[in-house]
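Participant: I would like to see how this sequence folds:
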Amino acid sequence: MSFLPILLMFALLYFVMIRPQQKRAREHRELVASVSAGDEVVTSAGIFGVVSEVEGDVVWLEVAKDLELKVVKGTVERRFTEPGTAEEFEDPIED
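Facilitator: Down below sits the predicted model:
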């Protein structure tokens, strides 16, 4: 019976910390696998760009007109066009 509290603590630790992290890792793997040309993405370094080409583990991001960066596919953090994100980063200055 003295092992029961220890087992309960490990079970709680698993469901509170480990499970959510595994879920986030799975979602990130799915996102990275689904990146394709034309996607607007944000990298883990905070670089915003449009995917112009995917070559295996490398993604070419167009960050400005005639300026492309070569980044590792795994650094893509999220899609910029996900609901609720595009409005946050629009330029408020109108011409």
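
Participant: from now on I want contacts and neighbour counts done on CA atoms only, so please keep to that.
Facilitator: Noted.

Participant: show me what the lengthiest helix in the chain is packed up against.
Facilitator: Determined from DSSP state H, the single longest helix within the chain is helix 19-34. Applying 3 or more C-alpha pairs under 8 Å, 6 or more residues apart in numbering; DSSP states H and E, we find helix 19-34 packed against strand 76-79.

Participant: so what's the gap between the strand it packs on and the chain middle?
Facilitator: How far strand 76-79 lies from its chain's middle: 3 Å, per C-alpha atoms, centre = their mean, to the nearest Å.

Participant: what does it contact?
Facilitator: Identification of contacts with strand 76-79 by C-alpha atoms under 8 Å, 6 or more residues apart in numbering yields 28, 31-32, 39-44.

Participant: now the second one, please; I'll put the structures next to each other:
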Amino acid sequence: MESLLQFVPLIAIFGIMYFLLIRPQQKKMKEHQNMVSALRRGDQVITQGGLIGKVSKVKEGENEVEVELGEGVKVRVVQSTIATVLSKTEPAK
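Facilitator: Model prediction:
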């Protein structure tokens, strides 16, 4: 019985760590995946490198986005490196 009581604090610590660290991180990661999957042409985004641009093309099968940084300056960016969407465009009717 005493050996079982020795494991109770370890189990409690793991439970606390799960609810304070692991679960919020998983929720944040899921929100980021939803944000990236909802990217459309015309959205203004910030990449993890700090570049601000407008999405000009979304390549579905390749997991890439073409971002226009300035007039005539387009770069290909991996979708998961999009950090923030500044402004969303309205969906086409």
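
Participant: corresponding residues in the second structure for the longest helix of the first structure?
Facilitator: Aligned by TM-score structural alignment, helix 19-34 of the first structure corresponds to residues 23-38 of the second structure.

Participant: list the buried ones in that stretch?
Facilitator: For stretch 23-38 of the second structure, burial by neighbour count (16 or more other C-alpha atoms under 10 Å) applies to 32, 35-36.

Participant: circling back to that earlier point, mean per-residue distance, the next helix or strand after the longest helix of the first structure to the second structure?
Facilitator: Proceeding N to C from helix 19-34 of the first structure, the next assigned helix or strand is strand 40-43, under DSSP states H and E. Following the fit onto the second structure, the mean deviation recorded for strand 40-43 of the first structure is 0.5 Å by mean C-alpha distance after the TM-score superposition for the first structure.

Participant: for the helix or strand following strand 40-43 of the first structure, name the packing helices and strands.
Facilitator: Beyond strand 40-43 of the first structure in the direction of the C-terminus, DSSP H and E gives the next helix or strand as strand 48-55. Judged by 3+ C-alpha pairs under 8 Å, 6+ apart, strand 48-55 of the first structure is in contact with strand 40-43, strand 58-64.

Participant: out of those, which is closest to residue 3 of the first structure?
Facilitator: Closest approach to residue 3 of the first structure among those (C-alpha to C-alpha): strand 40-43, 44.9 Å.
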